[in-house]
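Student: got a predicted structure plus its sequence, pasted below:
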Amino acid sequence: MSLGSFFSFPASSAFFDRKKDDGVIDNPNVELVNRNLWSTFLECGTEMIITKKGRRMFPLVKLKLSGLDKNSNYTIIMEMISVDKLRYKFWNGNWIVAGVGEHHPLPTCFVHPQSPRSGEWWMTDGVDFKMAKLSNNPFNNDGHIVLNSMHRYNPRFHIVRADSSGQPILASLKTFSFKETEFIAVTAYQNDVVTKCKIDNNPFAKGFRNIDTVRKRKMNQIISTPPASEDEEPEVKRTKSEIEAVMFSDPKVPQMSLQLISQWQEALLSTIVQIPITNQKSSSERKSGFGVVDLLGSS
């Protein structure tokens, strides 16, 4: 979905004409606040989890805005753009091209829920997209950004002024992007380095930070995928050794004493062959209680 169709404007409309203007003079500028964190992930190849129900991004996108007109209202939009038309796979510790990419699903735009707001408000509080969720379900009705797994994306950010009725003034549209925010969409983390980096930097994944120590102490411990935020449950997975232990473990057979087995054999023979049971102990010698012969009846 293009930004033009997102605003319900056809390709030949004023979206490309840009003649309509409200006369406001501004010079929007956007700065990536947590650039260093994004750069750390970019070095090892940033991965973002996508699920049917939608998953929040980490690192979060945090922006600082400047150059806006304080009295005008603005709408902020994040749009996911395919970096290329290729599909990737993780092989021997590296991402390599696996073939031609799939057709891009819809939608790919997320309007910041605080939009529209005054330029003064945006420049004071800044922008983050913590409410945006990434999904691989093209039929979701929750407004999630739909992506293809194993494809490379980079978000770009649009700032557009809105008139008094909240409608965008398309002639004011400004677009920004950052190389550091590039990532590959995955349904499960492929690179252990990325997993460790997310655990080390995500405040909601602090329970996973001693995972190496735990693994050494307890080899069969259940390992989980760290959550992206505090309101999401971790995805629990069993280790290979744990699954094999369940599949190939010997069933527990109840142990029977030799004396009890012998009683069963003698009792069965006495009812089938109709011969007296020999070498039985007298009733006075037998232990008190209800025996096997009592169940089958004596001949």
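Tutor: Thanks, I have it.
Student: switch to C-alpha atoms for all contacts and neighbour counts from now on
Tutor: Noted.
Student: give the buried residues for stretch 143-151.
Tutor: Within stretch 143-151, the residues that count as buried by 16 or more other C-alpha atoms under 10 Å are Gly143, His144, Ile145, Val146, Leu147, Asn148, Ser149, Met150, His151.
Student: from memory the first one sits against Val111, does it?
Tutor: No: with contact defined as C-alpha atoms under 8 Å, Gly143 does not count as touching Val111 (9.3 Å).
Student: which residues sit against stretch 81-94?
Tutor: Residues outside stretch 81-94 that contact it (C-alpha atoms under 8 Å, 6 or more residues apart in numbering) are 95-102, 108, 150-156, 190-191.
Student: rerun that using 6 Å as the cut-off
Tutor: 95-101, 150-155 (C-alpha atoms under 6 Å, 6 or more residues apart in numbering).
Student: filter these to the buried ones?
Tutor: The neighbour count (16+ other C-alpha under 10 Å) marks Gly101, Met150, His151, Arg152, Tyr153, Asn154, Pro155 as buried among the contacts of stretch 81-94.
Student: can you tell me which of those residues end up in strands?
Tutor: Those of the buried ones among the contacts of stretch 81-94 mapping onto strands are Arg152, Tyr153, Asn154, Pro155, per DSSP state E.
Student: how close does the closest residue to the third one other than its chain neighbours get to Asn136?
Tutor: Distances taken as C-alpha to C-alpha, 6 or more residues apart in numbering place Glu182 nearest to Asn154, at 4.3 Å, with adjacent residues excluded. Glu182 sits 18 Å away from Asn136 when distances are taken as C-alpha to C-alpha, to the nearest Å.
Student: equivalent analysis for Ser177, please.
Tutor: In terms of C-alpha to C-alpha, Ser177 sits 23 Å off from Asn136.
Student: can you give me the strands for the stretch 1-150 of the chain?
Tutor: Listed in chain order, the strands of the stretch 1-150 of the chain (DSSP state E, counting those that start in this stretch) span 29-32, 47-49, 55-56, 62-66, 73-82, 86-91, 94-100, 109-111, 117-118, 127-128, 133-135, 145-146.
Student: okay, now the residue nearest to Leu170 when sequence neighbours are not counted: neighbour count?
Tutor: If the residues on either side of it in the chain are set aside, Leu170 comes closest to Phe15, at 5.6 Å by C-alpha to C-alpha, 6+ apart. Neighbour count of Phe15, defined by other C-alpha atoms under 10 Å: 21.
Student: buried ones in the helix or strand harbouring Thr213?
Tutor: Following DSSP states H and E, one finds Thr213 within helix 211-217. By 16+ other C-alpha under 10 Å, the buried positions in helix 211-217 come out as Ile211.
Student: stretch 83-93 too?
Tutor: Neighbour counts over stretch 83-93 (16+ other C-alpha under 10 Å) mark Leu86, Arg87, Tyr88, Lys89 as buried.
Student: kindly check the end-to-end length of it for me.
Tutor: With C-alpha to C-alpha as the measure, stretch 83-93 spans 21 Å from end to end.
Student: comparison target, given below:
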Amino acid sequence: PCLESSSPPPAFVALSVDPFQKGHSPAVLRFKGISVTLENNSVWKQFHSYGTEMILTKSGRRMFPYCRYRLSGLNPSQRYSLVLSIVPADQHKYRWNTKKWEVIGAAEYQAQGLIRAFPHQNSPCLGSEWMNTLVSFYKLKLTNNMSDQEGHMILHSMHRYIPRLHVIPVLDGDGPTADQPVIKGPESMTFTFPQTEFVTVTTYQNPWIIQLKINHNPFAKGFREEGIHPRLFKPKLGDSPGTKEAQSPVTKPAEDDDNDGGAMEISMEKTPQNAASGDFCVGGSELGLPGSRWSLTIDIDFSIPSLLR
């Protein structure tokens, strides 16, 4: 499902202007005869129009949307390493002010040793192999743990960042290492898609970003087949970020998540009447399902009861 309006309501128009200037956002970038396509460009652009937010946790949280590319123009017999880095988009720190993001000061200093890059798990590979498959960085995780030893991207909350894809030709006996994941040289190429920039948060700030994350949940199809209408999860268009309905889903900070199944999951099972107090249970008739009571779990970083009213 998608939002009932093709553009944000008036309360959200500020997201489309400074400090988040929305310029030309091509789906394909070309350099030195090599083309890189942002394969999930339509999803990124939809999130970008509202101001994409990514959750940080101590144990690491996967991105959604994540970066997924298709490459062409590589030398089929040349070996390449593909590396994703995430760098500051500017030198500011931000806060959410009811309806929009605003600058509140200079960005926090990040030691050079904490600036990491994420090599694709298949690197290095022949150009022919890269061109015959989609290149996905869905395994990458973001963290605010400055002492992280798991190889996750260490970022500061309330800052703007942007991913960069590095295409690095690899000679025999050469290539990126853990200490030097991005080897800069005359043959290395970097591709940056403006629509993939995002703000880092520990709690989602914009209710429309929450709604988009639900709408694009890959598990939603199974629920529709079971009779659960996706509009149960849809906030009213008339609501503004300042209303109780719009604020309630974003007041619970994200908990640490070490789930390798992705950033968002939905699961459902029958639950006894005396379910534990920590479970969120609803009657089967409320969800359009047979049976007595069901336990509904949505792992999308926020508390959901107000969205099901």
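Tutor: That came through, no problem. These numbers were taken from a predicted model, which means no experiment stands behind them.
Student: do you know the score for how well these two fit?
Tutor: The TM-score (TM-score structural alignment, normalised by the length of structure 1) is 0.63; 211 aligned residues with a C-alpha RMSD of 3.3 Å.
Student: Lys196 of structure 1 pairs with which position in structure 2?
Tutor: Matched by TM-score structural alignment, Lys196 of structure 1 corresponds to Gln211 in structure 2.
Student: and the residue nearest to the spatial centre of structure 2, how far from Ala246 of structure 2?
Tutor: By C-alpha atoms, centre = their mean, the mean C-alpha position of structure 2 lies nearest to Phe64, the distance being 2.5 Å. The gap separating Phe64 of structure 2 from Ala246 of structure 2 is 21 Å, by C-alpha to C-alpha.
Student: returning to that earlier point: turn the buried residues of stretch 83-93 of structure 1 into CSV, including distance to Leu65 of structure 1.
Tutor: Formatted as CSV, these follow (distance: C-alpha to C-alpha, whole Å):
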residue, distance to Leu65 of structure 1
Leu86, 33
Arg87, 34
Tyr88, 34
Lys89, 36
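Student: could you work out the most separated pair of these?
Tutor: Spanning the widest gap among these are Leu86 and Lys89, at 10.3 Å by C-alpha to C-alpha.
Student: the helix or strand harbouring Ile210 of structure 2 vs structure 1, average offset?
Tutor: Element membership for Ile210 of structure 2, per DSSP H and E: helix 207-215. Once fitted to structure 1, helix 207-215 of structure 2 is off its aligned match by 0.4 Å on average (mean C-alpha distance after the TM-score superposition for structure 1).
Student: figure out how far that helix is from the centre of its chain.
Tutor: Remark: helix 207-215 of structure 2 is offset 11 Å from the chain centroid, using C-alpha atoms, centre = their mean, to the nearest Å.
Student: ok, residues contacting the next helix or strand after the helix holding Thr213 of structure 1?
Tutor: Where DSSP H and E defines the elements, the next helix or strand beyond helix 211-217 of structure 1 is strand 223-225. The set of residues external to strand 223-225 of structure 1 that reach it, using C-alpha under 6 Å, 6+ apart, is Pro234, Glu235, Val236, Lys237.
Student: go again with 10 Å.
Tutor: For strand 223-225 of structure 1, the surrounding residues in contact (C-alpha atoms under 10 Å, 6 or more residues apart in numbering) are 49, 188-189, 195, 199, 205, 208, 211, 214-215, 233-239.
Student: what is the neighbour count of the equivalent of Cys44 of structure 1 over in structure 2?
Tutor: Using TM-score structural alignment, the partner of Cys44 of structure 1 in structure 2 is Tyr50. Residues near Tyr50 of structure 2, counting by other C-alpha under 10 Å, number 22.
Student: thought Lys221 of structure 2 was touching Pro230?
Tutor: Yes: using C-alpha atoms under 10 Å, Lys221 of structure 2 makes contact with Pro230 at a distance of 9.1 Å.
Student: pretty sure Leu170 of structure 1 contacts Val160?
Tutor: Yes: the pair Leu170 of structure 1 / Val160 is scored as a contact, 6.6 Å apart, by C-alpha under 10 Å.
Student: list the contacts for the aligned partner of Met150 of structure 1 in structure 2?
Tutor: Aligned by TM-score structural alignment, Met150 of structure 1 pairs with Met158 of structure 2. Residues counted as contacts of Met158 of structure 2 (C-alpha under 10 Å, 6+ apart) are 53-54, 56, 92-96, 101, 103-104, 107-108, 198-202.
Student: what's the answer for Ile211 of structure 1, then?
Tutor: Lys196, Ile199, Arg217, Gln221, Ile223, Ser224.
Student: same check for the residues you listed, but in structure 2.
Tutor: Comparing the contacts of Ile211 of structure 1 with structure 2 on both residues aligned by TM-score structural alignment, their matches' C-alpha atoms under 10 Å, the contacts found in both are Lys196, Ile199.
Student: which among the contacts of Ile211 of structure 1 gets closest to Arg117 of structure 1?
Tutor: Ile199 (34.3 Å).
Student: quick check: the closest one vs Phe41 of structure 1, distance?
Tutor: From Ile199 of structure 1 to Phe41 of structure 1 the distance is 12 Å (C-alpha to C-alpha).
Student: which residues are common contacts for those two?
Tutor: Common contacts of Ile199 of structure 1 and Phe41 (C-alpha under 10 Å, 6+ apart): Val193.
Student: tally of neighbours for Ser147 of structure 2?
Tutor: 10.
Student: you'd agree it is up against Lys58?
Tutor: Yes: with contact defined as C-alpha under 10 Å, Ser147 of structure 2 counts as touching Lys58 (9.4 Å).
Student: which residues are common contacts for those two?
Tutor: Shared contacts of Ser147 of structure 2 and Lys58 (C-alpha under 10 Å, 6+ apart): Ile154.
Student: OK, contacts around the residue nearest to Leu147 of structure 1 when sequence neighbours are not counted?
Tutor: Residue nearest to Leu147 of structure 1 in three dimensions, not counting chain neighbours: Asn136, with 5.4 Å by C-alpha to C-alpha, 6+ apart. Counting by C-alpha under 10 Å, 6+ apart, Asn136 of structure 1 makes contact with 49-55, 105-106, 144-149, 185-187.
Student: tell me the secondary structure at Glu269 of structure 2.
Tutor: The three-state assignment at Glu269 of structure 2 reads strand, by DSSP: H, G, I helix; E, B strand; the rest coil.
Student: which residue lines up with the residue nearest to Asn154 of structure 1 in structure 2?
Tutor: The alignment partner of Glu182 of structure 1 in structure 2, by TM-score structural alignment, is Glu197.
Student: what distance do you get for that match to Tyr50 of structure 2?
Tutor: According to C-alpha to C-alpha, Glu197 of structure 2 and Tyr50 of structure 2 sit 12 Å apart.
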